[in-house]
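Novice: could you look at this predicted model? Sequence included:
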Amino acid sequence: MEYTICELFAGVGGFRVGFEKSSLDWKTVWANQWEPSKKVQYAFECYKHHFQASGGIDEFSNIDIAQVPANHIPNHTVLVGGFPCQDYSVASTGAKGIQGKKGVLWWEIERILEAKRPPFVLLENVDRLLKSPATQRGRDFGIIINCLGKLGYSVEWRVINAAEYGFQQRRRRTFIFAVHNSTNYYKELGKQDVYEELQHSGFFSSIFNVENFPQEFINSIDIEEKYKLDTLKISDSFKFDFKNSGIYRNGVIYTVETIPKNLLTEHQITLQDVLEKYVDEKYILSDEDLEKWTYMKGPKAIERTSKEGHKYMFREGGIAFPDPIDKPARTMLTSEASKNRSTHVVSDIATGKLRLLTPLECERINGFPDNWTDTGMTESFRYFCMGNALVVNLIEHMARKLHEIIEKEKLKQEYNDDYNKEIATTQITEQ
């Protein structure tokens, strides 16, 4: 078994940066990045700029993933990707079966998994994936788990806030780890009970520790018994209160709300740790802008009129202004380049004046190397890319764990091969 990766929806390479920081053994054999409706593919060009120069990839793909035949993608050990959160409902249309797929990108992942069956899968999505859609809570994630189960995978998930494990951004994301049931890792894990996997020994719980919780707090639902693993039935009627942690194995979903217990680092990385000492004057807020920013960040009570004509009060709480630099950064959004309520404003270290973050600081907030996106893209798109990115520090820890798992798979396979050769030799000798 090799340390090979296929990276889908690659962006500017967050998964790959994290994997390669963890070990030089990892080799990305194929990557796809496509930004719909963009004339210039800045993210793809950034990815290609860094990794083509290293000579570490056989092929880049910059077309709609739906246009890529599955047999065009090389075999790989780990499939990774941060796919957008969309509506994953399906519809039945007579003899044609299930179609009407709206969550297009998830179905492309399923298509590739069905064809390639990599031993391991690591995906990232927004935290609200577990609760969507609002009209049928848990349906979308239920569909994803059901699809993976039908393909022979067991699943573990965790909503992780990077700051709660010592890192520099309060960014909550859902991570999904799927392992094929044919692996030795799954067979060993299957010997342990559900509580142990969720509390100590699972993929996420063994990296990102959690406080002890009572076993009776675990909720479950048998989707194989209740829905027969039928994707259409799941889409039509499945509802479930997914908590921030859980596993799926043998047709049953188990979930529990966990509390982080940070044993990864003694030092909490803060916004101050990533700020530049000297920045260009263009990032400093003008006196004229300061009034606008103060209003946007402050609390509001505004009378509005609905479409039906009745008046109501729109209320909005205040945001810390400026952002405290002795804490991790708030979640960075794709709107970071704009004058927006969610945009970070900090007190400049050198002058004490209020200013915006620089693109380099935004890269640091996600754990990327300095000037990673300084590859010819516009400054506003550099901010956009970081608003879309994941916190690389988390991926580095996950990649180390995966390396350990695959190493054991290799040793087990080598042992089995040697054992089978020995048996074969003994049988020939006896004959």
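Specialist: Cool, the structure landed. Numbering: from 1, shown residues only.

Novice: going forward, measure contacts between C-alpha atoms and count neighbours the same way
Specialist: OK.

Novice: for the residue lying closest to residue 165 once chain neighbours are set aside, grab the count of nearby residues.
Specialist: Leaving aside its chain neighbours, residue 165 sits nearest to residue 262 (5.0 Å; criterion: C-alpha to C-alpha, 6 or more residues apart in numbering). Burial of residue 262, expressed as a neighbour count using other C-alpha atoms under 10 Å, amounts to 17.

Novice: cool, residue 338 as well?
Specialist: Counted with other C-alpha under 10 Å, residues neighbouring residue 338 total 13.

Novice: that one in helix, strand or coil?
Specialist: Classification of residue 338 into helix, strand or coil gives coil, according to DSSP: H, G, I helix; E, B strand; the rest coil.

Novice: and the helix or strand encompassing residue 186, what does it pack onto?
Specialist: When elements are assigned from DSSP states H and E, residue 186 belongs to helix 184-189. The helices and strands touching helix 184-189, judged by 3 or more C-alpha pairs under 8 Å, 6 or more residues apart in numbering; DSSP states H and E, are strand 172-180, helix 392-430.

Novice: nearest to residue 366, of the ones you listed?
Specialist: Of all those, helix 392-430 sits nearest to residue 366, with 6.0 Å by C-alpha to C-alpha.

Novice: would you mark the buried spots in the closest one?
Specialist: By neighbour count with 16 or more other C-alpha atoms under 10 Å, helix 392-430 contains the buried residues 392-403, 406, 409.

Novice: give me the packing partners of that helix, helices and strands only.
Specialist: Under the contact rule (3+ C-alpha pairs under 8 Å, 6+ apart), helix 392-430 is packed against helix 14-22, helix 184-189.

Novice: please work out which of those is packed deepest.
Specialist: Highest mean neighbour count among the helices and strands packed on helix 392-430 (mean count of other C-alpha atoms under 10 Å): helix 14-22, with a mean of 22.

Novice: I'd like the next helix or strand past that one.
Specialist: If you walk from helix 14-22 toward the C-terminus, the next helix or strand you reach (DSSP H and E) is strand 27-32.

Novice: residue ranges of the strands in the stretch 151-300 of the chain, please?
Specialist: Using DSSP state E, counting those that start in this stretch, the strands of the stretch 151-300 of the chain run over 153-161, 172-180, 219-222, 245-249, 252-256, 300-305.

Novice: comparison target below:
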Amino acid sequence: MANQRQIHIKLEENLHTKLRKTSKDKGITMQEFVTKALNNELYYQSELNLDTHSFTFIDLFAGIGGMRIAFEAAGGRCVFTSEIDKFCKKTYFGNFGEVPEGDIAKVKESDIPDHDILVAGFPCQPFSIAGVSKKRSLGKEDGFLDKTQGTLFFDIARIIKEKKPKAFLLENVKNLRSHDKGKTFQIICKTLEELGYKVNSRILDGHHFVPQHRERIFIVGILEDIQAEDPLESLPLPEPNHKVRDILEKEVDDKYTLSDKLWDYLQSYAKKHREKGNGFGFGKVNLDGITRTLSARYYKDGSEILIPQKGKNPRRLTPKECARLQGFPETFEIPVSDTQAYKQFGNSVTVPLVTAIAEQLVNNLHFNKEKVKS
């Protein structure tokens, strides 16, 4: 065991209680928790030079931190983060040394630090469109508060209204644009415009950066009084030239190979739907091509992305390969079960795509011209 030195620190009682509870929930000692947090902080201070950064940002509905990696790479410092899923929080802590705040609905907007950019990969919930006249007759508030109350987007809107960041980047599934015949998306954009922002959106495919077909909608807003080119319109996209074989591990445990029972089921299921004229079925990958979209249900049977193997049944991707497929760095830790890892990477963003958007947004806002001290 390496030589160890002791330090003695005093903590406020509420912080000590929180530290003890969090350590217990994670199944580690308080010393292990603090050591991990210090190591991560020192790493980021040295690697990213956070003493001077171009801008600050907050990371809402953070998942496992894909958006954070992207915006830190663009020169930002994260000053607040929230995520409700306990397994995502474990992965987040393992990589950033921080435990995100929990339910954002329970966090007062006034308690969130000031920031330059808000980023959020928020879940899509149905929006209730009530008649404004009826609300007014009942003495209730209309406008953005009325239209988005009760949805997770409301929490983004109330924080933007309070903090007025210079810009924001929101990410969601492609179908958000057509949800409820386009009404949901219309409300989102109108809400953000009412808050004083120039809003634009664009559906982008991750296959420009990784060997995966993954279309997502990105929404950017910039304060109306800021003169800046829209980053989605000016975003340079490289020609897709990635291959699945480039992200595969050299040695893979046999546990990822499909059982005969599961493989027979997937083949018969696909055959049945082909006979009906449907396109449902498994996705056996061309190793020199790209994959289908990795989804959060991948843990169930891996059917949408199956890797062919010589002389035996195809296999699932490993969690490490899922991380690579989403463009996470090689050093990214996966401290959870395979099932949770599949869910997490299936719900995550394609990191290099978001990094490209973040860099374009930062360049257009000229943050790089005015360094900010921590």
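Specialist: That came through, no problem. Remember, predicted model here, so these are calculated numbers, not experimental data.

Novice: give me the TM-score for this pair.
Specialist: Once superposed, chain against chain, the TM-score is 0.76 (TM-score structural alignment, normalised by the length of structure 2); 312 aligned residues with a C-alpha RMSD of 2.6 Å.

Novice: distance to residue 232 of structure 1 for the buried residues of helix 392-430 of structure 1 - can I get that in a markdown table?
Specialist: A markdown table is the format used below for the buried residues of helix 392-430 of structure 1 (distance: C-alpha to C-alpha, whole Å):
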| residue | distance to residue 232 of structure 1 |
| --- | --- |
| 392 | 36 |
| 393 | 38 |
| 394 | 34 |
| 395 | 33 |
| 396 | 37 |
| 397 | 36 |
| 398 | 33 |
| 399 | 34 |
| 400 | 37 |
| 401 | 35 |
| 402 | 33 |
| 403 | 36 |
| 406 | 35 |
| 409 | 35 |
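
Novice: from these, which is closest to residue 372 of structure 1?
Specialist: Proximity of these to residue 372 of structure 1 was ranked by C-alpha to C-alpha; the top entry is residue 392 with 12.4 Å.

Novice: now do the contacts for that closest one.
Specialist: Counting by C-alpha atoms under 8 Å, 6 or more residues apart in numbering, residue 392 of structure 1 touches 14-15, 17-18, 366-368.

Novice: what's the match for it in structure 2?
Specialist: Following TM-score structural alignment, the counterpart assigned to residue 392 of structure 1 within structure 2 is residue 351.

Novice: please report the distance of that match from residue 166 of structure 2.
Specialist: Residue 351 of structure 2 sits 22 Å away from residue 166 of structure 2 when distances are taken as C-alpha to C-alpha, to the nearest Å.

Novice: distance check, residue 252 of structure 2 against residue 324 of structure 2.
Specialist: 15 Å.

Novice: please, which helix or strand holds the residue most central in space within structure 1?
Specialist: For structure 1, the residue nearest the mean C-alpha position is residue 124 (1.8 Å; C-alpha atoms, centre = their mean). In this structure, residue 124 of structure 1 is located in strand 120-126 according to DSSP H and E.

Novice: ok, average deviation of that strand from structure 2?
Specialist: Strand 120-126 of structure 1, aligned to structure 2 and superposed, deviates on average by 0.5 Å (mean C-alpha distance after the TM-score superposition for structure 1).

Novice: residue range for the helix or strand following that strand in structure 2?
Specialist: Counting by DSSP H and E, the element after strand 120-126 of structure 1 in chain order, helix or strand, is helix 139-150. Residues 183-194 of structure 2 are where helix 139-150 of structure 1 aligns, with TM-score structural alignment as the criterion.

Novice: list the buried ones in the matching stretch?
Specialist: Buried positions in stretch 183-194 of structure 2, judged by neighbour count with 16+ other C-alpha under 10 Å: 184-185, 187-189, 191-193.

Novice: and which of those residues is nearest residue 200 of structure 2?
Specialist: For residue 200 of structure 2, the closest of those turns out to be residue 189, at 8.2 Å, with distances computed as C-alpha to C-alpha.

Novice: what are the neighbouring residues in contact with the closest residue to that closest one other than its chain neighbours?
Specialist: The shortest distance from residue 189 of structure 2 to any residue that is not its chain neighbour, by C-alpha to C-alpha, 6+ apart, is 6.7 Å, and that residue is residue 199. If you count contacts by C-alpha under 8 Å, 6+ apart, residue 199 of structure 2 has them with 189, 192-193, 219-222.

Novice: in JSON lines: those residues, plus distance to residue 287 of structure 2.
Specialist: Formatted as JSON lines, the entries for those read as follows, by distance: C-alpha to C-alpha, whole Å:
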{"residue": "189", "distance to residue 287 of structure 2": "40"}
{"residue": "192", "distance to residue 287 of structure 2": "42"}
{"residue": "193", "distance to residue 287 of structure 2": "44"}
{"residue": "219", "distance to residue 287 of structure 2": "32"}
{"residue": "220", "distance to residue 287 of structure 2": "34"}
{"residue": "221", "distance to residue 287 of structure 2": "38"}
{"residue": "222", "distance to residue 287 of structure 2": "41"}
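
Novice: out of those, who's nearest residue 116 of structure 2?
Specialist: residue 222 (10.5 Å).

Novice: can you find the partner of that closest one in structure 1?
Specialist: When structure 1 is aligned by TM-score structural alignment, the residue opposite residue 222 of structure 2 is residue 179.

Novice: any idea how far residue 99 of structure 2 is from the match of residue 392 of structure 1?
Specialist: 20 Å.

Novice: swap in residue 88 of structure 2?
Specialist: As it turns out, when the distance is counted by C-alpha to C-alpha, residue 88 of structure 2 lies 10 Å from residue 99 of structure 2.

Novice: please identify which of the two sits among more neighbours.
Specialist: Legend: neighbour count by other C-alpha under 10 Å for residue 88 of structure 2 and residue 99, higher for residue 88 (23 against 19).
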